[in-house]
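>>> no sequence for this one, just the structure:
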């Protein structure tokens, strides 16, 4: 059995060819797709976060709205760039959204990837401390956020408060019990996967990672997952961790599917650079008739290692068509793969 969710970047553009032409349409369609996905039996609705872009940005209003409209589906991110975040304010937002959803939040966070503007986090009021890189700052913000989710008091109360305080040091409110166990780290390397394991976070591994061995993407990603699980075990955490991988997977079941994805040029891994010094490998996409698709997916070692699969979706093709893509995977692929 494997949990399956969708991952939406939330693209929108004021183009006649787009089914999502404004930020408003993007947000409302994102809610509607989560409702439709839950009705189809999908396990998760996840949203990417990019600042200064015509995509999903501030995630918590959307997560809270999805939580209020659905009942069972997991609601998450993949990922929030912690370089841009005030970790204490974020903990309050996350606690509120998790309580609204009844404890279904699955928050993916990370140090972030190259963004739309140069050092965009500085516009949000954050800059690395002396001797820090921006990645160090993102991990520092993540550690603070993860720590305050323990729910322990740390702030000295005012002796003359506006409202009565409980005894002792004060914690952030609202506090949502169990949310800390549902925080995921988006790791781009084996080293950061180990770091997340030691802290006790779950692992999100996307469609790109540092090219550390020159092997195919899915082989390197599977090794990253094994390294992470071993480090999690060595750290002595009591619970079993969760691991997700992201993939673009399209079952071609009708002429429209074939028109959109039948000639996909992404059937092989790609090599590139995400900054001046980091060589990265980008995983392939999958698009084929269901029987061929199943055979291809059976060879993907990282999908086999993960307990959760996030399907990246072309959100600008509209709610109905994306619901069709999801249903095709659940109907024609998931049973044959043993996921259902």
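Yes, it's here. Please read these numbers as outputs of a predicted model, since none were measured by experiment.

>>> okay, CA-based contacts and neighbour counts for the rest of this
Fine.

>>> let's verify the closest residue to residue 50 other than its chain neighbours: helix, strand, or coil?
In space, and not counting its chain neighbours, residue 50 is closest to residue 57: 5.1 Å by CA to CA, 6 or more residues apart in numbering. Three-state assignment for residue 57 (DSSP: H, G, I helix; E, B strand; the rest coil): coil.

>>> list the residues that contact residue 57.
Taking CA atoms under 8 Å, 6 or more residues apart in numbering as the criterion, residue 57 is in contact with 48-51.

>>> what do you get if the cut-off is 7 Å, keeping everything else the same?
Counting by CA atoms under 7 Å, 6 or more residues apart in numbering, residue 57 touches 49-51.

>>> helices along the stretch 51-200 of the chain, start to end?
60-69, 87-101, 134-148, 190-199 (DSSP state H, counting those that start in this stretch).

>>> ok, the residue most central in space within the chain - contacts?
Geometric centre of the chain, nearest residue: residue 78, 1.6 Å, by CA atoms, centre = their mean. Shown in contact with residue 78 (CA under 7 Å, 6+ apart): 46-48, 108-109.

>>> before we move on, the earlier item: can I get the contacts of residue 57 in a markdown table with neighbour count and distance to residue 207?
Shown next, in a markdown table, are these (neighbours: other CA atoms under 10 Å; distance: CA to CA, whole Å):
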| residue | neighbour count | distance to residue 207 |
| --- | --- | --- |
| 49 | 22 | 15 |
| 50 | 23 | 16 |
| 51 | 17 | 20 |
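
>>> let's bring in a second one:
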């Protein structure tokens, strides 16, 4: 299957002398530079992770707009925005503006979010979940956000406005046509993938699932994708969804690669605990290109997805990460029929 290939940048920074990304400014500016480099290499997407209260990328829309201003064709996205923290109307305005700047290239991944750096951080942003159910609050924020992206009027106009109003109820502006169909839900389980399908969102699945049935990670994720597509068909949406999966893939083509990732060639799935529940984590793919081609050809979830997001070690700097992306695009993707 032909695939879109993108990178997913967590945007870590640390003042360590071993890091090429030592400040928040470094993380932001290098993310922009890597998007430019990736577009030149023919990579299809530049995605950023969103984490609050951490030395990582946290405010995606200024960054996405800056990436859009420096590029012309690459998709720009998030993986994922924690909807527990988001004010849906303000987010709809920010997203609309960034999408218009990009000429319709935004692909926004949203979700309930991952374990936090602080206790109930969303409360510091002014949000109090009813009955303490923060996952339900994230879903409700998402539904409201999706409704607002439709661009329909809902607000009663002031009879004495500062500027003349058109007739009828007023929508939020700016409105970005088509963005509603470019929203993805980061699903951690088979059930949440089915919920995403019901809501009419694309599916974004990462390198972990918040459940474990004893089968290999890629097989459980492939079942998640199958359930999503079945639920999508049952919901009767009139457009075809997209599905992305994330993987850590490091072709070893020189001594730098071997030094950084040679030991990861023995990586295996792991089962652990996250948010108080069992989870299965996917392995890292590292090795000679021929071996990676053989290994990835057996990954059922990668085969089922139309988009592959490569998680990158951003603290190794723009040049090295561009090298990793180039190695995948040139040495791995063609042999698998992705290009």
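Great, that's in hand. These numbers come from a predicted model, not from an experiment.

>>> re the thing from before, for the contacts of residue 78 of structure 1, which one is nearest residue 337 of structure 1?
residue 46 (22.1 Å; CA to CA).

>>> ok but that closest one is inside a strand, no?
Yes. Judged by three-state DSSP, residue 46 of structure 1 forms part of a strand.

>>> that one and residue 79 touch, don't they?
No. Taking contacts as CA atoms under 7 Å, residue 46 of structure 1 lies outside contact range of residue 79: 8.9 Å.

>>> columns mean neighbour count on top of the helices of the stretch 51-200 of structure 1, output as CSV?
Shown next, in CSV, are the helices of the stretch 51-200 of structure 1 (neighbours: other CA atoms under 10 Å):
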stretch, mean neighbour count
helix 60-69, 20
helix 87-101, 20
helix 134-148, 19
helix 190-199, 20
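
>>> among the ones you listed, which is nearest residue 274 of structure 1?
Across those, residue 274 of structure 1 has its closest neighbour in helix 134-148 (13.4 Å, CA to CA).

>>> who touches the closest one?
Outside helix 134-148 of structure 1, the residues touching it (CA under 7 Å, 6+ apart) are 82-83, 87-88, 91, 111, 128, 180.

>>> what's the most distant pair in these?
Greatest spacing in the contacts of helix 134-148 of structure 1, by CA to CA: 128 and 180 (25.3 Å).

>>> of these two, who's got more company?
residue 180 (21 against 16; other CA atoms under 10 Å).

>>> flag every buried residue along the strand or helix carrying residue 334 of structure 1.
Take DSSP states H and E as the rule and residue 334 of structure 1 turns out to sit in helix 334-337. For helix 334-337 of structure 1, a neighbour-count test (16 or more other CA atoms under 10 Å) marks residue 334 as buried.

>>> just give me the mean distance for the strand ranked longest in structure 2 relative to structure 1.
The longest strand of structure 2 (DSSP state E) is strand 75-82. Compared with structure 1 after fitting, strand 75-82 of structure 2 has a mean deviation of 0.1 Å; criterion: mean CA distance after the TM-score superposition for structure 1.

>>> residue 95 is in contact with residue 176 of structure 1, correct?
Yes. The pair formed by residue 176 of structure 1 and residue 95 meets the contact definition of CA under 7 Å, at 5.1 Å.

>>> so the helix holding residue 334 of structure 1 aligns onto which residues of structure 2?
Counting by TM-score structural alignment, helix 334-337 of structure 1 lines up with residues 333-336 of structure 2.

>>> need the residues that contact that stretch.
Everything outside stretch 333-336 of structure 2 that qualifies as a contact, by CA under 7 Å, 6+ apart, is 293, 297, 339.

>>> understood, closing this out.
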